[in-house]
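J.: fold the stuff below for me.
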Amino acid sequence: MSFQHYWLFLPACFAVNMALGPNNVLSLSNGARYGLRYSVFAAGGRLLAFALMIAIAGFGLGALLLASQTLFTVLKFGGAAYLVWIGIKLFRSGPALLSPSVNDDPGENSAASGKLRRLAKQEFLVAAGNPKAILVFTAFFPQFVDSSAYTASFVVLGATFLLLEMVAITIYGMIGTRLGTMASDAQGFRWVNRISGTLMIGFGLLLMFVRRPAT
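T.: Below you'll find the predicted structure:
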């Protein structure tokens, strides 16, 4: 892959990373509810899901998945239902569930570790249940892959995507943490909760209308 193509890839990729989607809404919400550390650490579940998707796309299996109407439909509606379910839970959660604990370190006690595992699993399932993510790796990446060095260039693109995704995670987590600080009272947290839940439900409903790419 030439550097010319790589430097074209970087801004396009970061735009994809920064797009407001279900996982970035989770980073915002987790930052507001639990603080920046939880938001960043929990996103490890998302990075794992994306790494697996990149590997699948690299082996050409992603295109096969998108070519199957049945698998695509199952993935689409399963992911959409999960997003709507999370959105409803967020919307209905009381302010007590949203209040960050300043002494709650993800690595200090079993309760905190259990919460972190739950949030990381949520991030993983949201990412894995979105067929648009597979589409990014099967349709977007190949435009920048060097056919003469396919494996090496795909690895570089994948590593770059994950690195920029981590930057986006941190940015959204910081914004969410700031929102949580500003909305320190019960009514403020209710609004953060309702906005996050509404966005998540909206993404779930939109996902239902995603069409399988023409083969």
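J.: make it CA atoms for all contacts and neighbour counts henceforth
T.: Noted.
J.: so the most centrally placed residue in the chain versus Thr151, what's the distance?
T.: Centre of the chain computed as the mean C-alpha position; nearest residue by CA atoms, centre = their mean is Asn23, 2.9 Å away. According to CA to CA, to the nearest Å, Asn23 and Thr151 sit 28 Å apart.
J.: give the residue farthest from the middle of the chain.
T.: Quick read of the chain (CA atoms, centre = their mean): farthest out is Ser148, 31.4 Å.
J.: would you do the same for the sequence below? I want to compare the two.
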Amino acid sequence: MSIAWALFIPACFALNLAPGPNNLLSLNNAARQGLRTACLAASGRLLAFTAMIALAASGLALALQASAHLFLVIKVLGAGYLFWLAIQLWRAPSAELASTEGAPRRSLWTLTRQEFWVAAGNPKAILIFTAFLPQFIDPNQPVAAQFTLLGLAFLLLEWLAVLFYSMAGLHLGRLLAGPRARRLFNRGCAALLGSAGLGLLLSRRPA
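T.: Here you go, the predicted structure:
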């Protein structure tokens, strides 16, 4: 497993750091609500990923690979949710992106739910766990134990990615002093979320 771990950790961390809707949420939440709130809200994402890893480990993700209709339903729902978030950000008042002092607070539960549904609404995430993690499994060793360790490592690296994006968002939030800067940031995030939704909607089920 030593060679597998040496390959897994950098490859996995690169995957965790890739820009995506969840990392964008952490960036945005930190700029609007602060580092602690953004990191705590990301627990919704980790919960969704934990469920996906369990699905992949149990083999249930094969149903998603085999069923074009199931994949289509999940991706349409996920894309629709991203579009809805993008519209909410685009229309939000610029004051909503002020620094954490005096900014309108959104409940931690609301932000956590957003993180969860954005992660759960991407069927390709389950397929990533199905295709990515098994590459580092030694068939001559207990598979369940290896999958558990790899899954825990993935979640730990994902949390580090959350911290990275949240810290970036925190420093970015300090630069958003004027209403115009806050409005541009708001709409930039909305455009990126909308693009992610469009990309998900146009994605195809892997063969």
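J.: in the helix or strand that contains Leu40 of the second structure, what counts as buried?
T.: Under the criterion of DSSP states H and E, Leu40 of the second structure resides in helix 35-41. Residues 35, 37-41 are the ones in helix 35-41 of the second structure that count as buried (16 or more other CA atoms under 10 Å).
J.: what of stretch 51-61 of the second structure?
T.: Judged by neighbour count (16+ other CA under 10 Å), stretch 51-61 of the second structure contains these buried residues: 52-57, 61.
J.: hmm, back to that, so which elements touch whichever strand or helix holds the residue nearest to the centre of the first structure?
T.: If you go by DSSP H and E, Asn23 of the first structure is part of helix 22-34. Judged by 3 or more CA pairs under 8 Å, 6 or more residues apart in numbering; DSSP states H and E, the packing partners of helix 22-34 of the first structure are helix 36-42, helix 95-98, helix 110-128, helix 150-182, helix 186-207.
J.: mind checking how far it is from the chain centre?
T.: 10 Å (CA atoms, centre = their mean, to the nearest Å).
J.: that helix vs the second structure, mean deviation?
T.: Aligned to the second structure and superposed, helix 22-34 of the first structure gives a mean residue distance of 0.6 Å (mean CA distance after the TM-score superposition for the first structure).
J.: give the contact list for Phe136 of the second structure.
T.: By CA atoms under 8 Å, 6 or more residues apart in numbering, the residues touching Phe136 of the second structure are 4-5, 8.
J.: go again with 10 Å.
T.: With contacts defined as CA atoms under 10 Å, 6 or more residues apart in numbering, Phe136 of the second structure is in contact with 1, 3-5, 7-8, 146-147, 150.
J.: a markdown table please, covering these and showing neighbour count and distance to Arg205 of the second structure.
T.: Converted to a markdown table, the contacts of Phe136 of the second structure look like this (neighbours: other CA atoms under 10 Å; distance: CA to CA, whole Å):
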| residue | neighbour count | distance to Arg205 of the second structure |
| --- | --- | --- |
| Met1 | 12 | 31 |
| Ile3 | 8 | 31 |
| Ala4 | 12 | 28 |
| Trp5 | 14 | 29 |
| Leu7 | 12 | 26 |
| Phe8 | 20 | 24 |
| Gln146 | 18 | 27 |
| Phe147 | 20 | 24 |
| Leu150 | 21 | 25 |
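J.: redo those residues as TSV? Include distance to Phe132 of the second structure.
T.: Below are these laid out as TSV (distance: CA to CA, whole Å):
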residue	distance to Phe132 of the second structure
Met1	16
Ile3	16
Ala4	12
Trp5	13
Leu7	12
Phe8	9
Gln146	13
Phe147	11
Leu150	10
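J.: I'm done for today, thanks for sticking with me.
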